[in-house]
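Peer 1: let me see the structure of the following:
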Amino acid sequence: MNIVVLVKQVPDTEGDRKLDPSDNTVDRAAVDPVINYIDEFAIEEGLRQKEAHGGEVTILTVGPERATESIRKALSMGADKAVHVSDEALHGSDAVATAKAIAKALGTLEFDIVIAGSEATDARGAVVPAMLAELLGLPQLTLARKLEIDGTTAKIERIVDGGFERVEASLPAVVSVVEKINDPRYPSFKGIMAAKSKPITVQALADLALDAAEVGLANSWTQVASFENAPPRAAGQTVKDEGDGGVKIADFLASKKLI
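Peer 2: Sure, this is the predicted structure:
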């Protein structure tokens, strides 16, 4: 079975993330980069499916040269190889443009299933897997908390209000997962050493036959028009209760139009 796992490198959520005022895009140099949190669950699920059904796991990343660091970590977890789509023209691409690039890259690979995290922590759009399935003309199984593959059929369980639902589709298909699906493994020392020799294929837009006019900040459907830094937190107000504390609090809330 040929399994492709989508991985994105994002700014560490523990850092002080910010936008670059020069073009209103995420300032990726301001904070240490890491693998998108939910993508680690996607990697783990790809590895588990490989262990159950055989085959190989390919990591697919769209991002700058620095994303190689995250690719190597994914390889150290046990993936077999990687494809890194990297081109300056991709800078600032929104979800639509990014999905186009991923779809083109997948067109150069043989795959039975594509597994992705449900969303990225630097955008929280949760739309790329669905867009990708639409571009490829494939079934989508989204927000999976459990994945089973039976022959040429993929089956998932998806959490909904009041319980869960079961959904299935024929392969090939696109599956997005949530963090309840598994517990990602830690790379072993042996895995870290082995990752250094695993192949990474770097592709530019020309290799994908993708026109630069379809991607990048200037050609994206969505852009950040402007932004302002959050104002510093104001000092709190202390209410001294002299028998009328409740009234004072009510007056304060009323002044803020909260009641």
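Peer 1: contacts, neighbours, all on C-alpha from now
Peer 2: Will do.
Peer 1: can you give me the strands for the protein?
Peer 2: 2-6, 9-11, 19-20, 25-26, 33-35, 56-62, 81-85, 113-117, 140-150, 153-160, 163-170, 173-177, 200-203 (DSSP state E).
Peer 1: tell me the spacing between the nearest residue to I259 once chain neighbours are set aside and Q49.
Peer 2: Nearest residue to I259 in three dimensions, chain neighbours excluded: L253, at 5.9 Å (C-alpha to C-alpha, 6 or more residues apart in numbering). Distance, L253 to Q49, using C-alpha to C-alpha, to the nearest Å: 54 Å.
Peer 1: out of the two, which sits in the more crowded spot?
Peer 2: Q49 (19 against 12; other C-alpha atoms under 10 Å).
Peer 1: following up with a second sequence; could you model it the same way so I can compare the two?
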Amino acid sequence: MKVLVPVKRVIDYNVKVRVKADQSGVDLANVKMSMNPFDEIAVEQAIRLKEAGTADEVVVVSIGVKQSQETLRTAMAMGADRALLVVAADNVETDIEPLAVAKILAKVVEEEQPGVVLCGKQAIDNDMNATGQMLSALLGWSQGTFASELELKDDAAIVSREVDGGLQTIKVSLPSVITVDLRLNEPRYASLPNIMKAKKKPLEEKTAADYGIDPTPRLEVLSTAEPAERAAGIIVGSVDELVSKLKEAGAV
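Peer 2: I've put the predicted structure just below:
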């Protein structure tokens, strides 16, 4: 069975994001970029499935700018077998919207015919949490979202997923789209020998036009602003004073 894993290039989670002075967007100049952490978990899970003999091949795909090659090489250094880069933007500040990504991925799935698609549940830059669900709808496949445990058995996937009330375990038929959550696993670090080997692994490059998809954004960002600074707290001397302060603030 083949496992397909979409990965996204995002600002590294350790970097403090800064807004441009003209509020036109986020400043990406000289900013460290890395693989979306949720996608990294998906890559790790796919590799574990291969190591367990459940999967035969792990293919990673990224949709965005040419610089996403670095992200794909990282995934191959972790253990993915090959990669596909779909160039859908020239400007690193252009964020491809979830529907366009899902449409391109649907075309990739038609070509690759994987048994399962493992996605991160969301990207940490836009927090859309929509691509996996949209892909499932476009393909007409079953889906399991927010997976904290995953087991592939016969022609089905058993997914333990996080919901508001705790954990829910579902069984979905394959092929399926599974989106993964933080608690699924701990991604491995790519060793230096594997980083060198990744440079020789096949990385195919295509464009959105090759799939007949127009990735032009449908949303326009009018302005971007830093979140409001949190107001300082105050110390109260009694419960009565606390209640009084809360009433004044309109919290009670």
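Peer 1: alignment lookup: S170 of the first structure to the second structure.
Peer 2: Here S170 of the first structure is matched to S173 in the second structure, going by TM-score structural alignment.
Peer 1: biggest helix in the first structure, by residue count?
Peer 2: helix 37-53 (DSSP state H).
Peer 1: give me the distance from that helix to the chain's centre.
Peer 2: Chain-centre distance of helix 37-53 of the first structure: 14 Å, with C-alpha atoms, centre = their mean, to the nearest Å.
Peer 1: the inter-axis angle of it versus strand 2-6?
Peer 2: 170 degrees (axes from the mean of the first three to the mean of the last three C-alpha atoms, to 10 degrees).
Peer 1: and helix 37-53 of the first structure, what does it pack onto?
Peer 2: When contacts are defined as 3 or more C-alpha pairs under 8 Å, 6 or more residues apart in numbering; DSSP states H and E, helix 37-53 of the first structure packs onto strand 2-6, strand 56-62, helix 68-77, strand 113-117, strand 173-177.
Peer 1: how about the helices in the stretch 151-259 of the first structure?
Peer 2: 189-195, 205-208, 245-255 (DSSP state H, counting those that start in this stretch).
Peer 1: got those as a markdown table, with distance to E44 of the first structure columns?
Peer 2: Shown next, in a markdown table, are the helices of the stretch 151-259 of the first structure (distance: least, C-alpha to C-alpha, whole Å):
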| stretch | distance to E44 of the first structure |
| --- | --- |
| helix 189-195 | 14 |
| helix 205-208 | 28 |
| helix 245-255 | 48 |
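Peer 1: which bit of the second structure covers stretch 185-196 of the first structure?
Peer 2: The aligned range for stretch 185-196 of the first structure is 188-199, by TM-score structural alignment.
Peer 1: list the contacts of that stretch.
Peer 2: Identification of contacts with stretch 188-199 of the second structure by C-alpha atoms under 8 Å, 6 or more residues apart in numbering yields 44, 73-74, 76-79.
Peer 1: biggest separation within those residues, which pair?
Peer 2: E44 and R73 (14.0 Å; C-alpha to C-alpha).
Peer 1: isn't A144 of the first structure up against K155?
Peer 2: No - contact criterion C-alpha atoms under 8 Å: A144 of the first structure and K155 do not qualify, at 9.1 Å.
Peer 1: looking at these two, which is more packed in?
Peer 2: Counted by other C-alpha under 10 Å, A144 of the first structure and K155 do not tie: A144 has more neighbours, with 24 against 18.
Peer 1: so what corresponds to the more buried one in the second structure?
Peer 2: Checking TM-score structural alignment: A144 of the first structure goes with A147.
Peer 1: what's near enough to touch the residue nearest to K50 of the first structure when sequence neighbours are not counted?
Peer 2: Using C-alpha to C-alpha, 6+ apart and skipping residues adjacent in sequence, the residue nearest K50 of the first structure is E56, 6.2 Å away. E56 of the first structure sits next to 1-3, 50, 79-80 when contact means C-alpha under 8 Å, 6+ apart.
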